[in-house]
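# sharing a model that was predicted from the sequence below.
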Amino acid sequence: MSRALVIQLARLGDLLQSLPAITQLHARYPETQFDLLCPSHLSEVGRLFPGIEKVLEWDGAAWQRRALAAQQDLRAEHLVEVAASLTALAPDPYDCAYVLNQHRRALVAGALLARKVKGPFLHGPLGETLTPWAAYVRDVAQRRLGQRVHLADAFCGLCGVSPPGCVVMLDPPAVRLPGDLEPIGKQGAPWIALIVGAGEAERFVPMEVWRRWMTSFLASMPQGRVVLVGTERERAAEMQASLPSSALGRIWDTTGRTSLSQLAAVLARCHRVIGSDTGPLHLAAALGRPVIGLYFARARVHETGPYGFHHVVWQAEGLERKNETWPIDETIAAIHEQGHHAPVGWSVWTSHCDTWGAYYAPVGQSAIPPREREVLWHELEPALS
C-alpha cells in the first residue's frame, strides 16, 4: 500500500479548511494510506478527520530552537538531532507529501519526509516558480483581489483534486467535560456559543459589543443560554463584569478550561456559534453547527467564510477598520429566525455549496453560483474541470 502525507502547519482555521482536500485525496486514491502532519497542539483535531490513518505532531518551538542554534553555530550534533527527529516522525519515507502551506518549514518537511512533493512550488522547497493555484492564492492575499474560490477549495487545487461538491463533517469526540460544564446543551434553548477572542487581536470583537449582545439576547430569550469559548479567560471575565447576576446565571464560561477535543464537544452541543473569522468558528462549522460570522479586519467572506450550508456572515465594508455600528440586534433576529438585515457599513451573506465548492450569496437574492469559480478551475486546473 502506498503512503502519503498531508502537511498543514498553519493555524486551526487553516487545518479545518484542509478537510475538503483530504476528503478528495482519499476518495481519488482509496488504496493509499493518508497521514497528517500538523502542529502538536492541533493534533486532537487532526485525529477527528475522516480518511486520516495517523497524525504526526510537529513541535514548532523545538524546530525553531534548532534553527536558531544552527544559525549561530552549525555543528554536527545539530544535524544528528535533526535526523533523529525526522526519523522519530517518520521512520520510512512517504511516497508523496501534499504541502498546503507556502511556509518554508512545511516545504522542507515535505522534501525530507517524502520521495515526491506536491505543493506550492514546481521545483521543490527551494524553487521560485509557484504552481498556478499557489500563485492565485498569493495574488489574492497580496493584492486584495476579489476572491470567489474559497480557500478550502484552493487547497483542493493545490493537491490536484476537485472540490468535493458536498460538505464533509466531523463527528463530535466522545470526551468527558468538567462536571460543571455537563449541563451545556441539556436544558433551556437555544444555547449560543460566543467565541471570546481570535488568533489575531485585530479580529477581537470589542468586549462592549459582546456585553450588549449578551444582555439583549438573554432579555429576548428567557430560556436562552450563552457559552463563552476560547482561551482568553481574563477577557471573558471582564466581559461579564458589569452584567447583572440574573444574566450570569445563564452564562457558562469555558474559556481556558477545555482541550481542543473538549471544545469540539462543547460546540457540538450548542444550537449556534457566533464569532469572528477564527479557528473555533470553523471547527463549529465542521461539526455541523450553523454559525454566524462577524467578518472585519481583512477577513473576507468569499475567501474564508464558514464552509457548508446555512451559515450567515455579516461582512464589514471597511475591512481595515472595525465599524462603530455592529449587527447586534440583527444577529439576534437571525437566531429568532426573523430575517437577516445589515446595519450601515455591513452586508450580510449566506453560505452554499455546489460542484465547484463553497460560495456565499447576498441575503435576499437568488443563490446564483458565481461564474468566476468555474472559469478559474478551467484556467488553473483544466484536467480537473
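Received the coordinates, thanks.
# only C-alpha atoms for contact and neighbour calcs from this point on.
Noted.
# helices of the stretch 201-350 of the chain, residue ranges please.
207-220, 233-240, 245-248, 260-269, 279-286, 301-304, 328-335 (DSSP state H, counting those that start in this stretch).
# looking at those, which is nearest to A61?
helix 260-269 (19.2 Å; Cα to Cα).
# quick one: the closest one to helix 279-286, angle?
60 degrees (axes from the mean of the first three to the mean of the last three Cα atoms, to 10 degrees).
# tell me what helix 260-269 is packed against?
helix 43-46, helix 279-286 (3 or more Cα pairs under 8 Å, 6 or more residues apart in numbering; DSSP states H and E).
# pretty sure V205 contacts G199?
No - using Cα atoms under 8 Å, V205 is not in contact with G199; the gap is 11.8 Å.
# more neighbours: which of these two?
Between V205 and G199, V205 has the larger neighbour count (other Cα atoms under 10 Å), namely 20 against 16.
# if we can go back for a sec, which of the helices of the stretch 201-350 of the chain is buried the deepest?
Of all those, helix 279-286 has the most neighbours on average by mean count of other Cα atoms under 10 Å, namely a mean of 27.
# ok so, going back, closest to V55 out of the helices of the stretch 201-350 of the chain?
Nearest of these (Cα to Cα): helix 260-269, 14.6 Å.
# residues near R300, how many?
Neighbours of R300 (other Cα under 10 Å): 21.
# and G165, by the same measure?
15.
# and it, what does it touch?
C353, D354, T355, W356, G357 (Cα atoms under 8 Å, 6 or more residues apart in numbering).
# likewise for P327?
P327 neighbours (Cα under 8 Å, 6+ apart): W314, A342, P343, W346.
# also this one, for the comparison:
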Amino acid sequence: MKRVLVVQLARFGDLLQTRRLLASLAARDMSSAAPELHLLVDASLLPLAGLAYPGVIAHGLAAHGPGNAAGADDPSALARVLGNRATFAELSALRFDRVYVLNHSGLARAVSTLFDPDIVRGHLLTHGQPVKDPWPALAFRFMATRRETGLNLMDFWAAFAGRMAPPDTVNPRATPKGGGIGVVLAGREARRSLPPQVLAPLLTAAFSRVAAKRIVLLGTADQAPAARALCRLLRPAVAEHVLDLSGKTDMGGLFREIAALDELFTPDTGAMHLAAHLGTPVTAFFLSSAWCHETGPYGHGHTVWQALTPCAPCLETAACEHGLVCRDPFADARLARLVAGSAKTAPPPGLVGYHTGTDALGAVCEPFAGEDQTAPARRAFRAFVAEHLGVGHGLGADPGLGARYYQEPDWMLDRGPLAGRGFVETL
C-alpha cells in the first residue's frame, strides 16, 4: 500500500479547502488499494482534522503558536520545540511514497527537507534554495491579474495530484437543515467583515425569509462585545430569538451547530468553509481582499455578495487608501431587500450577487444580480487553465493567455533532481 503525506500548515479554512486534494489522492489509482493518507497540520487543528477527515492519519506541529515573549526559558516554548522534534522524528521514520507541501512558508519548506526531494511536490528546499514546482509557480503568476482570473484555492491544491476528483463530488449540495440562521460575527481581518450596524438590517431581512425562527451567533470570546452590539441593533421581535454562542463552542459543538442550520451568514472565514463541507447553505459577504472566485464556498447552493469596487480585490497586507468604500454597498437598503428574497430589486452599484456551482475545472461563481464586466475574461481564463490541466479539452482556450502566463524556463531549463516533474503530477 502506498503512503502519502499532505503538509497543510495554514489555518482553519485552508485545512477544509484541502478536501478535493485528499479525495483525489484517495481515488487516484483504482487498480490497487487506496493509499494510506497522512496529514500534517498545526497542532491546534488536530480536532478539526479528525472530524473533517476521519479516514486520514493526522499529525500535529506547533506552526501558529504564541510568540516566545518570555524568552528561551519559557516552558511553553520549550514544549513546542520538543513536540515539533518528536513529530519530525515520527514523520522521518515513515516511508512515504509521495509528500505534498502545500504552503510556501519557511516552516513548510523546512519540513520538506525531512524527505528525499524526488518524492516531494509543491514547495520545497533543495540545496538550501526555495523551489516551487511548475504548477504552483504558474498559478502564482495568475495573482498579477486577480480581477480577471478565478481559480478556487481548493482546485489549485487538488491539481497537485494531477488526476482530480470530480468537483461536484467534493462537498454535498447545500440544503436547509431546519435550525435557523447562523451568524459568524467576524473573520481574522476586521476590514473583511461587516460591522454590527451594517449586519443587523441584513440579518433582519433574512430572518423574515427563513421559516425556522432561531438565530445563532458564532465567534470567539473576543467577539462577544460585537454579539451584544448586534443584539442591541435588532428589533425586540427578532432579538428574542437570538442564541449567543460566541466563545462557548468547541470544535465538535461548532460542527453540530453549523450542520443543523438553514443558512450561515458569514464573511470569508473558516466557518464558511465548514458550512460548505457539511452541506449547509452559505450567504457570504466578500469585500476588501476577499475574492469569491478564489476562496468562495465550494459546491452547489451557496450565495456570495461580492464588492466590485474599482479597487477590489486589494491586498490585505497593504493599508486601505480608499476609506473602505467596498463596505458601503452592504449598507444600502437595496441589499437588505435582496437578502429578504426580492426578485425585482437591483443590487446597489459596486456589488454583484453570485450563485456557486461547478464546471469541468472546479468551483465557479455565476452572477445572478448586478453586472460583472470581467466575467468574459474569467471564462476565457478558466478555459485556459482547464485545458492546461487536461480537464477541459475543446473549450476553446485563448492561446494569448499561454503567451501571458508561460515562461521559457518552464520547459527549457534542466532543473537537476527536479527535472521531469512537469506541470501536472504523474505517478
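All right, it came through fine. Computed from a predicted structure; not experimentally measured.
# returning to that earlier point: Q72 of the first structure is nearest to which of the helices of the stretch 201-350 of the first structure?
Set against Q72 of the first structure and scored by Cα to Cα, these come closest in helix 279-286, at 35.1 Å.
# all strands for the first structure, in order.
Ranges of strands in the first structure, per DSSP state E, are 3-7, 33-39, 54-58, 96-99, 117-118, 191-195, 225-229, 251-253, 272-276, 291-295, 312-316, 346-354, 357-362.
# just want the angle from the first one to strand 33-39.
Translated: strand 3-7 of the first structure. 30 degrees.
# and if you look at the last one?
The directions of strand 357-362 of the first structure and strand 33-39 differ by 50 degrees, with the same axes, to 10 degrees as the criterion.
# which neighbouring elements make contact with strand 357-362 of the first structure?
Against strand 357-362 of the first structure (3+ Cα pairs under 8 Å, 6+ apart) you get helix 301-304, strand 346-354.
# now do the shortest one
Applying 3+ Cα pairs under 8 Å, 6+ apart, one finds that strand 117-118 of the first structure contacts strand 96-99.
# residues in the second structure aligned with the strand it packs on?
Aligning strand 96-99 of the first structure against the second structure (TM-score structural alignment) gives residues 98-101.
# what's the average distance for that stretch when superposed on the first structure?
On superposition with the first structure, the mean distance recorded for stretch 98-101 of the second structure (mean Cα distance after the TM-score superposition for the first structure) is 1.4 Å.
# so how far is that stretch off the chain centroid?
19 Å (Cα atoms, centre = their mean, to the nearest Å).
# list the buried residues for that stretch?
R98, V99, Y100, V101 (16 or more other Cα atoms under 10 Å).
# kindly indicate which of the residues you listed lies nearest V424 of the second structure.
Using Cα to Cα, those come closest to V424 of the second structure at Y100, 12.8 Å.
# that closest one and A26 of the second structure, how far apart?
14 Å (Cα to Cα, to the nearest Å).
# ditto for P54 of the second structure
Using Cα to Cα, one obtains 13 Å as the distance from P54 of the second structure to A26 of the second structure.
# more neighbours: those two, which one.
A26 (18 against 10).
# please name the nearest non-neighbouring residue to the more buried one.
A34 (5.4 Å; Cα to Cα, 6 or more residues apart in numbering).
# tell me which stretches of the stretch 51-200 of the second structure form helices.
Counting by DSSP H, counting those that start in this stretch, the helices of the stretch 51-200 of the second structure are 75-93, 106-112, 134-142, 153-158, 196-209.
# what residues does the fourth one touch?
Counting contacts by Cα under 8 Å, 6+ apart, the residues outside helix 153-158 of the second structure that touch it are 17-22, 24, 102, 139, 164-165, 294-295, 298, 361-363.
# which part of the first structure lines up with it?
Under TM-score structural alignment, the match for helix 153-158 of the second structure is residues 151-156.
# and that stretch, how far from the second structure on average?
Superposed on the second structure, stretch 151-156 of the first structure shows a mean distance to its aligned partners of 0.9 Å (mean Cα distance after the TM-score superposition for the first structure).
# tell me which residues of that stretch are tucked away?
So, applying 16+ other Cα under 10 Å, buried residues of stretch 151-156 of the first structure: L151, A152, D153, A154, F155, C156.
# likewise for stretch 70-85 of the first structure?
Buried residues in stretch 70-85 of the first structure (16+ other Cα under 10 Å): S85.
# if we can go back for a sec, just give me the match in the first structure for the residue nearest to A26 of the second structure.
So, by TM-score structural alignment, A34 of the second structure is matched to E31.
# how about V168 of the first structure, what does it touch?
L19, P20, T23, A286.
# closest one of those residues to R47 of the first structure?
L19 (11.7 Å).
# so the closest one touches G51, yeah?
No - counting by Cα under 8 Å, L19 of the first structure stays clear of G51, with 9.6 Å between them.
# now the terminal residues of stretch 81-99 of the first structure, how far apart.
Rule used - Cα to Cα; the end-to-end distance of stretch 81-99 of the first structure is 23 Å.
# that should have said stretch 47-67 of the first structure, apologies.
Taking Cα to Cα as the criterion, the two ends of stretch 47-67 of the first structure lie 28 Å apart.
# same check on stretch 143-159 of the second structure?
For stretch 143-159 of the second structure, the first-to-last residue distance is 17 Å (Cα to Cα).
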